[in-house]
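> sequence and predicted model, in that order:
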Amino acid sequence: MSDIDNNELRAETKEQGRAAFFRRIDNNILEMIAHLSGLESMKISQFDKKRTALVVIDVVNGFVREGAMKSERIEEIVSPVLNTIEAFRNNSMKIIAFADCHSENSSELTHFPKHCLADTSESEIIDEIKNAGGYILINKNSVNGFFAPDFKKFMNENPDIDTYVVCGDCTDICVMNFCLTLKAYYDQQNKPSEIIVPIDSVETYDDCATHNGDLMNIVALEMMNTAGIKIINSVEDN
């Protein structure tokens, strides 16, 4: 067999391998969609009020209404997030609202566009949630609110809380980073915990070139599920 024939055979084999890889990916995505589509909701009465807190991540103007990182997709979760906040508030349960808040020299701004600078409207919680009230505001300077000093303070002051319902944005960035770290924190200490993410109350942005929002949502939710985080459809008030 000539070198040309060998090269053609290798190229054909490589192409077949690539095609098989994408077929597997397609099948896996369909299986993930089927799994996520069949999840049930939870009623607020199913939670222990004294042991459960709601965490709302980055529902701020800079991701919802204005600036370089705003997304219409995030706007779509405002209503279900408000419903979840209302359910927790009506039952006198604790609520945390994380807000992305950066200085001009924040290291995060070397790999994300400038966004949510301190003392600007971008770093403020959206008006609908402000008006609802009843939450503890925690500013954060990274994609992982777990490391915000005020969250550590909250955990120290509320040692009985071991169940967290997490909503907000972005599913595959700040939500996933926080949930995975929080779950790992409890696992490291062999402490029981439940981290819960309602699908109707999380979302991510869309960038056709590099970041397909639908795909990133699916993959992030399944990654969290694999790590022991409970994915549900929604939280319903009674």
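Nice, thanks for sending it over. Residues are numbered from 1 along each chain as shown.
> okay, CA-based contacts and neighbour counts for the rest of this
Noted.
> show me how far stretch 28-37 is from its chain's centre.
On the basis of C-alpha atoms, centre = their mean, to the nearest Å, stretch 28-37 sits 18 Å off its chain's mean C-alpha point.
> next, the buried residues of it.
By neighbour count on 16 or more other C-alpha atoms under 10 Å, the buried set for stretch 28-37 is 29, 36.
> how about the helices in the chain?
3-37, 61-64, 72-75, 78-90, 127-132, 149-157, 176-188, 213-226 (DSSP state H).
> so which of these is nearest residue 98?
helix 149-157 (9.0 Å; C-alpha to C-alpha).
> measure the nearest residue to residue 150 once chain neighbours are set aside to residue 167 for me?
Leaving aside its sequence neighbours, residue 150 sits nearest to residue 138 (C-alpha to C-alpha, 6 or more residues apart in numbering; 6.1 Å). Between residue 138 and residue 167 the computed distance is 15 Å (C-alpha to C-alpha, to the nearest Å).
> structure two is appended below for comparative analysis:
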Amino acid sequence: MANFVESATPFLGYLQTWHDNIQAAALDELIAGKPDTVAVVCVDVVVGFCQEGALASPRVNQIVAPIARLFTELHERGVKHFVLPQDTHEPDAVEFGAYPPHCVRGTREAETVDELKALPFSDEFMIIPKNALSAFVDTALPGWVREHPEVETYIVTGDCTDLCTYNLALHLRMDANARQLQRRVVLVEECVDTYDVSLETAQELGIRPHPADFHHVVFLHHMEQNGVEIVKRLV
């Protein structure tokens, strides 16, 4: 293999320009007068990734307010499908071999953040527990999707861009492709993000680095390459 850093440099310049040119989209045009055909799927916006615990990230916590605003705007326009897949791990979760224990069933970390629970329509949320990065593996989400064929547009929000959000958006897209469905999967960038571990911090702690800006943009681009629509925000 050629020198990776050298060969990747031109692409990184392209990637910066691509990201800088992501545009906002009109919410009313997306709904198009048919709110029953729209669902928002919000993955892992729970206390354990936003505010408390080993994997809580201040950066991820910053998406909570934009998500709450988007939820409110959608509900005001008649959207009723709010689907929230959330980490709800077993105490001995196999995943804890790769990540520190987090979001264990019955703990505060596994709860929806208070900012979303405080919304006056939060009783309409469909909470879907999951025990892995994927919101589709061994969960109620595949059944929900098949039971709601009227939903033609899925708005994707949540964390982390390169982990659970990526798996969610691509599965929604691949499921539609495999079943020949005309489905839109729209990811709202201001409502997704990932955690940051600098190289220096990783070396100090003996863990893997995770540069958030790099992973965020690379995975947004990969999702778009595979048919997910990426918008800056919905206005």
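Looks like it arrived, so ask away. Values in this document were obtained by computation on a predicted structure and should not be read as measured data.
> counterpart of the residue nearest to residue 150 of structure 1 over in structure 2?
Correspondence of residue 138 of structure 1 to structure 2, assessed by TM-score structural alignment: residue 128.
> which residues are in contact with the longest strand along structure 2?
Assignment by DSSP state E gives strand 184-193 as the longest strand of structure 2. With contacts defined as C-alpha atoms under 8 Å, 6 or more residues apart in numbering, strand 184-193 of structure 2 is touched by 59-60, 63-64, 66-67, 152-161, 165, 169, 172-173, 216, 227-234.
> just the buried ones from those?
Buried subset of these (neighbour count, 16+ other C-alpha under 10 Å): 60, 63-64, 66-67, 152-161, 165, 169, 172-173, 216, 227-234.
> among those, which are in strands?
153-159, 229-231.
> which one of the residues you listed sits closest to residue 74 of structure 2?
Closest approach to residue 74 of structure 2 among those (C-alpha to C-alpha): residue 155, at 10.3 Å.
> now do the contacts for the alignment partner in structure 1 of that closest one.
Taking TM-score structural alignment for the superposition, residue 155 of structure 2 sits opposite residue 165 in structure 1. Residues near residue 165 of structure 1 by C-alpha under 8 Å, 6+ apart: 52-55, 195-198.
> quick check, central residue of structure 1?
residue 175 (2.4 Å; C-alpha atoms, centre = their mean).
> which residue in structure 2 aligns with that residue?
In structure 2, residue 175 of structure 1 lands on residue 165 (TM-score structural alignment).
> go on, residue 119 of structure 1?
So residue 119 of structure 1 corresponds to residue 106, using TM-score structural alignment.
> which non-adjacent residue is nearest that match?
Nearest residue to residue 106 of structure 2 in three dimensions, chain neighbours excluded: residue 88, at 7.9 Å (C-alpha to C-alpha, 6+ apart).
> can you report how many residues lie near the one you found?
Neighbours of residue 88 of structure 2 under the rule other C-alpha atoms under 10 Å: 23.
> residue in structure 1 paired with it?
Looks like residue 88 of structure 2 aligns to residue 101 there (TM-score structural alignment).
> circling back: now the ones in strands among the buried ones among the contacts of strand 184-193 of structure 2 in a markdown table, with distance to residue 82 of structure 2?
Listed next are those as a markdown table, based on distance: C-alpha to C-alpha, whole Å:
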| residue | distance to residue 82 of structure 2 |
| --- | --- |
| 153 | 12 |
| 154 | 10 |
| 155 | 10 |
| 156 | 11 |
| 157 | 11 |
| 158 | 12 |
| 159 | 16 |
| 229 | 19 |
| 230 | 19 |
| 231 | 19 |
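> and the two most separated of these?
153 and 159 (19.5 Å).
> residues contacting residue 171 of structure 1?
202-204, 216-217, 220-221.
> also residue 59 of structure 1?
Listed by C-alpha under 8 Å, 6+ apart, the contact partners of residue 59 of structure 1 are 74, 78, 98-99, 125-126, 168-169.
> wait, what's in contact with the aligned residue in structure 1 for residue 115 of structure 2?
The alignment partner of residue 115 of structure 2 in structure 1, by TM-score structural alignment, is residue 128. Residues in contact with residue 128 of structure 1 (C-alpha under 8 Å, 6+ apart) are residue 82.
> from residue 75 of structure 1, how far off is residue 128 of structure 1?
Distance of residue 128 of structure 1 to residue 75 of structure 1, computed by C-alpha to C-alpha: 11 Å.
> same question, residue 21 of structure 1
Distance from residue 21 of structure 1 to residue 75 of structure 1, counting by C-alpha to C-alpha: 35 Å.
> over to residue 226 of structure 1?
Residue 226 of structure 1 is 28 Å from residue 75 of structure 1, where distance means C-alpha to C-alpha.
> more crowded one of these two?
Higher neighbour count among residue 226 of structure 1 and residue 75: residue 75, with 15 against 10, using other C-alpha under 10 Å.
> not counting sequence-adjacent ones, nearest residue to that one?
Nearest one to residue 75 of structure 1, counting by C-alpha to C-alpha, 6+ apart, is residue 64 at 5.4 Å.
> swap in residue 232 of structure 1?
Nearest non-adjacent residue to residue 232 of structure 1, counting by C-alpha to C-alpha, 6+ apart: residue 198, 4.8 Å away.
> can you check residue 178 of structure 1 too?
Distances taken as C-alpha to C-alpha, 6+ apart place residue 144 nearest to residue 178 of structure 1, at 5.1 Å, with adjacent residues excluded.
> wait, isn't that neighbour in contact with residue 180?
No: using C-alpha atoms under 8 Å, residue 144 of structure 1 makes no contact with residue 180, being 9.6 Å away.
> now stretch 25-35 of structure 1: which residue numbers in structure 2?
So stretch 25-35 of structure 1 is aligned with residues 8-18, judged by TM-score structural alignment.
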